[in-house]
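In: Provided below for reference: sequence and predicted model.
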Amino acid sequence: MVGDTAITAWSPGIPGISEVFHAHFRRHAYPVHTHTVWTLLILDDGVLQYDLDRHEHGTLRSQVVLLPPHIPHNGRTAAPQGFRKRVLYLPEDALDADLIGPATDHPTMLDPLLWNRLGSLHDTLTTPGEEFEAQSRFALIVERLGKHLRRDMRPTPPRPDRGLADDLRDLLDSRVVEGLPLEEAARLLHADPTHLIRAFTRRFSLPPHQYLTGRRVEVARRLLLAGYPAAAVAGEAGFYDQSHLTRHFKRMLGVSPARFAGRR
């Protein structure tokens, strides 16, 4: 551990698991952000508090947390010793899209069997040559998550018509690396720039520039785990230079890109 943060991150090469992330944070606070992946985590120590879709939650060591893609959330320590967590990031299609709503409503699960299965899977993922065992354990975990979330599913209300905010998010997603000026976005969407900003912030609980930065950090961490040198990642992920990347990456993950890339 250096200072207040220790992390290990890697891509395990297991279908359905994009990234494994182990971290010990003493004082780190995640800003509001979204992911394009599912976040499945357990705590080994401490207490984690977080807001998901404007609702406050907390989790303890005995609980499993599943955060759905595209839903804004943050996170912060809630105990003097901070928290130690083990996380799996799962591609959006690893779980059915109709489970995003239930996971938003009930992200925390008290299920000792599921917790133990996740702990065993993490242990397996750290052992080279045990890919088949990891795949088998992961399949049982996905099945149990689906049962949890479908158990209390309510009829899905009609989705509201797409609005300006959704159109802007699509634009930003299509231009994550190259970006686009606000005036161009307003022209393409036939909207006043300030109205565009307010509509997006109201819909997604974070301003469009912060959403775009979070997407670029996601791109950067994928490149780092794929073996790109930290010095080359900034431009590939849409940041102005390495110091620009480092500032936002450290704010999001508590460590620099070089430390993130060099932990495994």
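Out: All right, it came through fine. It should be emphasised that the depicted structure is a prediction, and the values quoted were computed from it without experimental measurement. Numbering: from 1, shown residues only.

In: For the rest of this, base every contact and every neighbour count on C-alpha atoms.
Out: Will do.

In: Report the separation between the residue at the greatest distance from the centre of the chain and Leu168.
Out: Checked against the mean C-alpha position of the chain, the extreme residue using CA atoms, centre = their mean is His190, at a distance of 31.4 Å. Remark: distance between His190 and Leu168 (CA to CA, to the nearest Å) = 11 Å.

In: Then Gly46?
Out: With distances taken as CA to CA, Gly46 is found 38 Å from Leu168.

In: so what's Pro208 up against?
Out: 169, 197, 200-201 (CA atoms under 8 Å, 6 or more residues apart in numbering).

In: I'd like the next helix or strand past the helix or strand hosting Val219.
Out: Following DSSP states H and E, the helix or strand that holds Val219 is helix 208-225. Counting by DSSP H and E, the next helix or strand C-terminal to helix 208-225 is helix 230-237.

In: another structure for you, compare them:
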Amino acid sequence: MTTSRDTATFWIEPDLHSMECLRATYIQHHFAPHAHAEFVIGVIETGAQRVRYRGGHEIMPERSLCVINPGELHTGHAATSAGWSYSTIYPDPSLLVDVASQIKGKLCGVPNCGQLVNFDYELADEFKYLHRALFSGMASRLARQSLLLQFLARLVTRHFDIQPPSELPIANRRSILRTRDYLQEHFGEQVALEELARLANLSPFHFARSFTRFIGISPHAYQLQIRIREAKLLLASGMPIAQVAVSTGFADQSHLANRFKAVCGITPRQYLKVSKKLQEFPDS
């Protein structure tokens, strides 16, 4: 490690389904329990990260290839005093569905990676090559798209369980989609589980299980992702951070900053700088 403080570089790839990317070193930072609507795929470059995941604790050591499925609750902090450095991408589940469906030759559901930590050094090196190409900003659009799809195809083939699309009774499916739309429309409000269950005409327990099974993420985590997504849009529009916090249902600017960094690994202010750069140099 050559640094004694936390550093993070975040950017968005407009040509890759607006995929978010991160390259960071964390020594002091602790990720609070959170989940992502996207996949988290990365490689530990140096050091090690300790993660609470699926009811236990795991260590992500140097050179390991790590995958977190959408909706999986997790934390993260340094495993040693030296911290850790890593490179990550956050592809949308629809992209992995497309890859899995192409591999199987038929429509598939969201694939699932059974292991958080994968000691596939060949694929880890391939990911590092992909991430360097993205980070450099020098690779062509065709190169970036080709490298990403090639890596994802190999990752899904080697480490993912490919399942058929999730099946729910049509009535339940419609009710879940109705509640999903309701959360999108009322993301800034304090919505109760019982309220959503009534809207779906299901018991709270049955609703929560059905929502998570069909959408791939719990109602609470989905609401947080919508709030974070809307906060990004408002930040990019130039709205002051304090006003963004109120508009998206957070208690105040500090609450937004804490939840934003817990999910994204960067602060709203850092995200604002990236958004401004994209607006100034849309083809960069």
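Out: All right, it came through fine. Since the structure is predicted, the reported quantities are computational estimates derived from the model, not experimental observations.

In: Out of the contacts of Pro208 of the first structure, which is nearest to Arg259 of the first structure?
Out: Out of the contacts of Pro208 of the first structure, the one with the shortest distance to Arg259 of the first structure is Arg169. That distance is 30.5 Å, counting by CA to CA.

In: Which helix or which strand is home to that closest one?
Out: Under the criterion DSSP H and E, the helix or strand holding Arg169 of the first structure is helix 164-174.

In: and the angle from that helix to helix 208-225?
Out: For helix 164-174 of the first structure and helix 208-225, the angle between their directions (axes from the mean of the first three to the mean of the last three CA atoms, to 10 degrees) works out to 30 degrees.

In: Next, the angle helix 164-174 makes with the helix or strand following helix 164-174 of the first structure.
Out: Toward the C-terminus, helix 164-174 of the first structure is succeeded by helix 182-189 as the next helix or strand (DSSP H and E). With the same axes, to 10 degrees defining the directions, helix 182-189 of the first structure sits at 120 degrees from helix 164-174.

In: what's the following helix or strand after helix 182-189 of the first structure?
Out: helix 193-204.

In: how far does that next one sit from the chain's center?
Out: Shown here is helix 193-204 of the first structure, whose average C-alpha point lies 22 Å from the average C-alpha point of the whole chain (CA atoms, centre = their mean, to the nearest Å).

In: can I assume Thr5 of the first structure is in contact with His22?
Out: No. In this structure, Thr5 of the first structure is not within contact of His22 by CA atoms under 8 Å, at 10.7 Å.

In: OK, contacts around Ala37 of the second structure?
Out: Ala37 of the second structure is in contact with 70-71, 92-93, 217, 221-222, 225, counting by CA under 8 Å, 6+ apart.

In: in the first structure, which of those residues remain in contact?
Out: Among these, the contacts conserved in the first structure (both residues aligned by TM-score structural alignment, their matches' CA atoms under 8 Å) are 70-71, 92-93.

In: Make CSV out of these and add secondary structure and neighbour count.
Out: CSV is the format used below for these (DSSP: H, G, I helix; E, B strand; the rest coil; neighbours: other CA atoms under 10 Å):
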residue, secondary structure, neighbour count
Pro70, coil, 23
Gly71, coil, 21
Asp92, coil, 19
Pro93, helix, 18
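
In: contacts for the strand or helix carrying Phe10 of the second structure?
Out: When elements are defined using DSSP H and E, Phe10 of the second structure is found to belong to strand 7-13. Contacts to strand 7-13 of the second structure, defined as CA under 8 Å, 6+ apart, come from residues 18-26, 134, 265-266, 270-271, 274.

In: Please identify which of those residues is nearest to Gln184 of the second structure.
Out: Top of the list for closeness to Gln184 of the second structure, among the contacts of strand 7-13 of the second structure and by CA to CA, is Ser18 at 19.7 Å.

In: ok, the closest one - contacts?
Out: Listed by CA under 8 Å, 6+ apart, the contact set of Ser18 of the second structure reads Ile12.

In: Over to Leu114 of the first structure?
Out: The contact partners of Leu114 of the first structure, taken as CA under 8 Å, 6+ apart, are 64, 141, 144.
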